[in-house]
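Visitor: sequence and predicted structure, then a few things I'm wondering about:
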Amino acid sequence: MDLIISADRIRTLADADEAATAVAIRGGRIAAVGTREDVSRWRGPATRVVDLGAATVTPGLIDAHIHPVLGAQLTRGVALSGLDLDGVRRELAVHAATVEPDAWVLGWGLDPNVVRGRTLTAADIDDVLGGRPALIRLFDGHSALASSRALEVAGVDGPRAFDQRSEVVCGSDGRPTGLLLESAAIALVDDAVPTPTVGELAERTYETLNRMAALGITAAHALEHAPQASAVYDLIEAEGELPVRLRCSPWVQPGTSERDWEAVAALQGTGGRRWHVRGAKLFIDGTVDNGTAWLTEPDTLGESMSPYWPDPEEYSRAIAWFDAHDLPTTTHAIGDQGVRFVLQALERTRGRARHRIEHVETIPDDLVDAFATLPVTASMQPTHCTDYTAPDGSDNWSTRLGPLRAARGWRIRDLRDAGVRVALGSDWPIADFDPRGILAAAQLRRRGGAPERVPLQPDQAITARMALEGYTTHAAWSVGEEGEAGTIEVGKRADLTAFAVDPLHAPPDELVEAPIILTVADGAVTHERTESVR
C-alpha cells in the first residue's frame, strides 16, 4: 500500500453500517476499506500510515460549479463584496491612487443593492477614479459597471445589437449609463482592459485551487474552458500538480453553429494529469438581479421576459445535437420559464448523455414534479440564497420577483423529497468556495456561524446527510462519474476529505469553523494539518 488513513469515523456513504475506521490506498485508488485492526496487515515497508484520531473521513468533496481561470481574471483589482456605496467608493478611490493615472481600475463583487430604487450608473463611481477608466463586475457575474472614461476608451457611445441577450444600458438621451448586461456587452469594454499573461493566470489559478484543497475540495466541475485555460493548466502541471482535479466544460453561446459544436466535441477528453475537458455549458437566461432571467411573467420592473438565445429553438437544437453525440451538458437556467424550457428540451432528447441544470432559483410546484420525471440533476448554490437575499424581502432579487416567486426560491428540500439529485457548489467567484459554509447554509437556510440571522424559507432546509451527498454522491452522479467518485469503495479514486468534526452530526454553526485535517486527491495528500484531532 502507498498510504493508509485511519480515523474514528469513516463515512463511506456506501454502507449503512459505517463501521469502517481505516482506508488503504494504492496507485491512486482505494485498495481496501476496513478497521484499524487491519492496518498492520495492509502496511508494507514503504507504506505511509496516518492516524487522524477523532477526525471524520468522508468521500472527497466535489464543488459542482466553479470558474477557476475566468475567476482568476474577474477577481483582479479590489474586492467590493459586502460594502455599501460609500464603502465601494472609498475602496475604489484608495485602489485608484495606487495605479498610474491612465491605468485601469478593476473591481468585483459589487452588490446592486448598494443603491435602492434605481440602477447603478457610471456617475456613482466616476468622481473617485481620478479620471482613470474602470470596469467593475457586479456580484452576479452577468453584469458590470463601466466608468465614463472606460466607455470612452472602448468606443462605446450608444446601444448595440448582439447575437445573445445582452445590453448596453442607455438613458433617455441614448447615451450609455455605464451598466452592461451579459457577456457580449461586457466584452465591449473588457476587450480594452490589458490581458493578464498565462503565467499570471496560472499563478492566481493555482493559489485559488490550493486554498480549495485546504478546505477539503478534491475535485471540481469547471463550467468554463476559456481560450487560455489549457495553457494555464499545462503550465501549472509543468511546474507541479493541480491541487484539485478539474472537469472542464466549454461554453456554447447563441449564434454558434453545428461547426462550432463539432469543435467543442473535438475537445472532449483532452487534458492533463488532473484536468480534462468533458461536456458543454449553455445558458438559457441571465440573472434576476439584472433583469435578464427568463420568467413566465415579468418581474416588478417589467423585465426578465426574454431568453438568452434570441431564438430559443436554436438552443433546443444544440441540446439535441449534443445528446445525439453522447456529450453531456449543463445549462444555466434561473427563471421559472427558463427552467421549464430546458426541461422540455431535455424531455425531447433520447437521454443518451447525462444532463443537468444550474441554479434553478425560482420554480413552481409543477416544475419540481417535472424534474422528478427526468434523469436530470439540479446543480444549486445554497449561499446564493443565504448571502444575497434578505428575510424581509428588501433585497434586489426578492423585490424584482415579488413575494410569491421569492418564496419559491432555491427549493432544494422539495427537489430532494421528490427524488431529484441535487449537486451543490459555490459558483466561485460569485460566492465563496468554502464548502463548510455551503454545507451549513444548506441545513440552516442562513449563513453558518450567524445564529442571529433569520432563516430564509426554513422549510427548504435539508439534512446533514443530504448536504454531504450534494458534495459527493450527487455531484459525481450528475456528470456520470458515480463509478469513479462520490463514495469510499474499493476500486474508486482515492479522493478523501477529513473533518475535525463529524459533518453528519456536528451543529452546522460549528461546522463552518471546524478545521479540515487532511485532503487527498488521486491518492496524493494535497492538504495536511499538522495538529492531530483527539
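Guide: Perfect, I can see it now.

Visitor: for the rest of this, base every contact and every neighbour count on C-alpha atoms.
Guide: Fine.

Visitor: need the three-state assignment for Tyr308.
Guide: Using DSSP: H, G, I helix; E, B strand; the rest coil, the three-state assignment for Tyr308 comes out as coil.

Visitor: wait, I meant Thr330
Guide: Three-state call for Thr330 (three-state DSSP): strand.

Visitor: check contacts around it.
Guide: Thr330 sits next to Gly279, Ala280, Lys281, Leu282, His355, Arg356, Ile357, Glu358 when contact means CA atoms under 8 Å, 6 or more residues apart in numbering.

Visitor: could I get those as a markdown table with neighbour count and secondary structure?
Guide: Putting the contacts of Thr330 into a markdown table (neighbours: other CA atoms under 10 Å; DSSP: H, G, I helix; E, B strand; the rest coil) gives the following:
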| residue | neighbour count | secondary structure |
| --- | --- | --- |
| Gly279 | 26 | coil |
| Ala280 | 25 | strand |
| Lys281 | 23 | strand |
| Leu282 | 25 | strand |
| His355 | 24 | strand |
| Arg356 | 23 | strand |
| Ile357 | 26 | strand |
| Glu358 | 25 | strand |
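
Visitor: structure two is appended below for comparative analysis:
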Amino acid sequence: MRTADGDARNASADLILRGGVVHSLCAGGEEATAIAVRDGRVARIGDDRAMRELTGPSTTVVDLGGRAVLPGVNDAHLHATWLGALWPDTLFGGHAGPGPGPQRPLLDAAQRRRAILRAGDLLASLGITSYTEPGLGPGEDEGATGAFGTSVVGEYRALAAEGLLRARVTVLSLYGELDGPSDLEHFLAGLAATDATTSDPRWLRFAGVKIFADGIPPMKSAYTHHCYTDGVRPELLVAGADDTEREANLTRMILAAHRLGLQVGVHATGDRAIDVMLDAIEQARREHDVDLGHYVIHGDLVTVPQLRRMAALGVGLDTQPEIALRTHPLVDAALGEGTATAAWPLRAVLDAGVPLCLTSDAPVLSPDWRRQIAAADAWMGPAADPRRRMDRLLRCYTVEPARQDRAASWKGTLAVGMAADLCVLETDPYAVTPDELPDVSVELTMVDGSIVYERGAVEVVQTSGTTGVPETAEAAEIA
C-alpha cells in the first residue's frame, strides 16, 4: 500500500495497538508503547504519537490500557493433533511421571481435521502462533492413536491450502515408530520418498526428520554411560545386532539427512545417545559444513562438555523444565541419588550459548508456555537479575524457536517488516516473577496480521480524515 506521495512507510495501518508496552525482543531493541500492522507485517513500532500519521478511516485502533505486547509464542515441540484428541487430559496429569494417554483414537480424516482445528483454537487462546509437530509419517500409519501417520500430514496440507490453520506449523517426518524402534532401511526409503513441497512454507513447512535414539531415564530406557541402580542396560532404539551396529546405524541416518539438507531432531535423553548424535553431526559438518539447525530433543542427561560441543556445532536443545521438576525423584531412583541434580543443566545451557527452546511436549504436559517458564526459573534457582532471567526465558519461546525454524529473518521478533505474529498479555511479564506468570492472562493473539483470539471484544474505530487520530476519537478497549 502506498500513499499519494508514493511513500509506503506512511500508508495507513490496518491495526494499531497503543497505550501499553511493546517488547520487540530484538537485539538491543527498546521498549515502545505502540505497534502498527499493515498487510500482515509490522509497519511501525514507537510511541503513541508516532502512530498518528498511520491512522486512516479504516484503521482499527486498540487501546491496550497498559497491557503488554510480545512476539507470538512458538512451541518448538508440540503434538498438536494428539493434543486436540486428548485435551484437557495430558499424559502426566497430576502425577509425577507420564502415563498412557486416554484411548481416544482418531479413526478417520474428519476426526483428525477436528483435532487439529481444536488444538489450533486452544493454542491461539494461549498466544501460540507457531508450533512444531515433531514426528509425522509412515512409521505411525498403523499407530493406535491415529494422530501421527501420513493421513495427518494430508490433513495439514488440506487445512493450509484452505487457509484454515490458526498457527504456523513446522513438521518433522517420522520413519520409525513414535517412542519406538526404527531401522536404517526404512529410514533411507522414507528420505528418498520425502515430499517437502507445500503451497506456502510460511504456514506449513516440512523441515526435516525426527529420530528416536532412546527412551527416558525414569523408564530406564535412556541410553546412558551411567549404571542403572537395578543393573538394567538399555539399548538404542535404532535397530542393529549390537551397540556398535546400532550406533553406526544412527550415525548413518543423521549423515543421510544432513547430505539432503534436512534438519534432524534426535530424541536423546541419555548422555551416551547425545554423544553418538554429536559425533555424527561433527562428521557431517566435516563432509559438508553447513548449519542446518540440528537439535537434541529433551536432553535430560546432557553434560557440560557436551554443551560446549553443541554450541560449537550449532546444535540446539529442546527441553521441558516441568518434566525436570516432576520427575527428578524418579531419575534419582533409576540412576542413583543426586543424579537429577546435574540433569537438565539449564543455567549451563544458556551460559554455553546453546540455542535453547523451552517446549511443552503437549499433550505429555499442558501446552501452557507460562508454566514452562515458571518451571525453568524454579529449576534454575534464584536469579541475581530477575528481569534478565525473564527476558532470557521469553526468548526461549520466541526468538530461539524462530531460529530453529530457520525463520529468524521474518518471525520471532517484532521489527518493521517482520510477520505480525504477536500476543497481548494483561500484565507486563517483566513486571512479575516467573512463578506469577501462569496467572497472567493472554488477552489477544494475532497471526499474520489477523486476530485469531481475543479474550474481550475489540471494536473498529472509524477516524475522520485520512491521517491522524482526532482528539475526540477514542480507541477501542480490550474488555
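Guide: Received it, and whenever you're ready, just let me know what you need. Everything quoted here is computed from the prediction, not taken from an experiment.

Visitor: could I get the TM-score for this pair?
Guide: Once superposed, the chains reach a TM-score of 0.80 (TM-score structural alignment, normalised by the length of the second structure), with 417 aligned residues with a CA RMSD of 2.8 Å.

Visitor: kindly indicate which of the contacts of Thr330 of the first structure lies nearest Glu152 of the first structure.
Guide: Distances from Glu152 of the first structure to these, taken as CA to CA, are shortest for Leu282 (31.7 Å).

Visitor: name the nearest of the contacts of Thr330 of the first structure relative to Ile438 of the first structure.
Guide: Glu358 (15.9 Å).

Visitor: against Ile430 of the first structure, how distant is the closest one?
Guide: 13 Å (CA to CA, to the nearest Å).

Visitor: most residues in a single helix of the first structure, which one?
Guide: The residue-count maximum for a helix in the first structure (DSSP state H) belongs to helix 198-214.

Visitor: which stretches of the stretch 151-300 of the second structure form strands?
Guide: Counting by DSSP state E, counting those that start in this stretch, one finds strands in the stretch 151-300 of the second structure at the ranges 168-174, 204-212, 263-268, 295-298.

Visitor: tell me the contacts of Arg406 of the second structure?
Guide: Gly293.

Visitor: meant to ask about Val73 of the second structure, not that
Guide: Gly127, Ile128, Thr129, Ser130, Trp369, Tyr397, Thr398, Leu422, Cys423.

Visitor: of all these, which comes closest to Asp318 of the second structure?
Guide: Sorting these by how near they are to Asp318 of the second structure, with CA to CA, puts Tyr397 at the top with 10.3 Å.

Visitor: now which residue in the first structure aligns to the closest one?
Guide: By TM-score structural alignment, Tyr397 of the second structure lines up with Tyr471 in the first structure.

Visitor: likewise Ile211 of the second structure?
Guide: By TM-score structural alignment, Ile211 of the second structure lines up with Leu282.

Visitor: what's the spacing between the residue nearest to that match when sequence neighbours are not counted and Ala345 of the first structure?
Guide: The shortest distance from Leu282 of the first structure to any non-neighbouring residue, by CA to CA, 6 or more residues apart in numbering, is to Thr331 (4.6 Å). To Ala345 of the first structure, Thr331 of the first structure is 11 Å away according to CA to CA.

Visitor: between the two, which has more neighbouring residues?
Guide: A count of neighbours by other CA atoms under 10 Å puts Thr331 above the other of Thr331 of the first structure and Ala345, at 26 against 18.

Visitor: the more buried one and Val525 of the first structure, how far apart?
Guide: Noted for Thr331 of the first structure: a distance of 33 Å to Val525 of the first structure, by CA to CA.

Visitor: ok, Ala506 of the first structure next?
Guide: Ala506 of the first structure sits 25 Å away from Val525 of the first structure, taking CA to CA as the criterion.

Visitor: endpoint to endpoint, stretch 169-182 of the second structure covers what distance?
Guide: Using CA to CA, one end of stretch 169-182 of the second structure lies 25 Å from the other.

Visitor: again, but for stretch 507-525 of the first structure
Guide: End-to-end for stretch 507-525 of the first structure, by CA to CA: 27 Å.

Visitor: now stretch 298-309 of the first structure
Guide: Distance between the two ends of stretch 298-309 of the first structure: 18 Å, counting by CA to CA.

Visitor: related to what we said a few turns ago, dump the strands of the stretch 151-300 of the second structure to CSV, plus distance to Gly154 of the second structure.
Guide: Listed next are the strands of the stretch 151-300 of the second structure as CSV, based on distance: least, CA to CA, whole Å:
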stretch, distance to Gly154 of the second structure
strand 168-174, 12
strand 204-212, 12
strand 263-268, 21
strand 295-298, 25
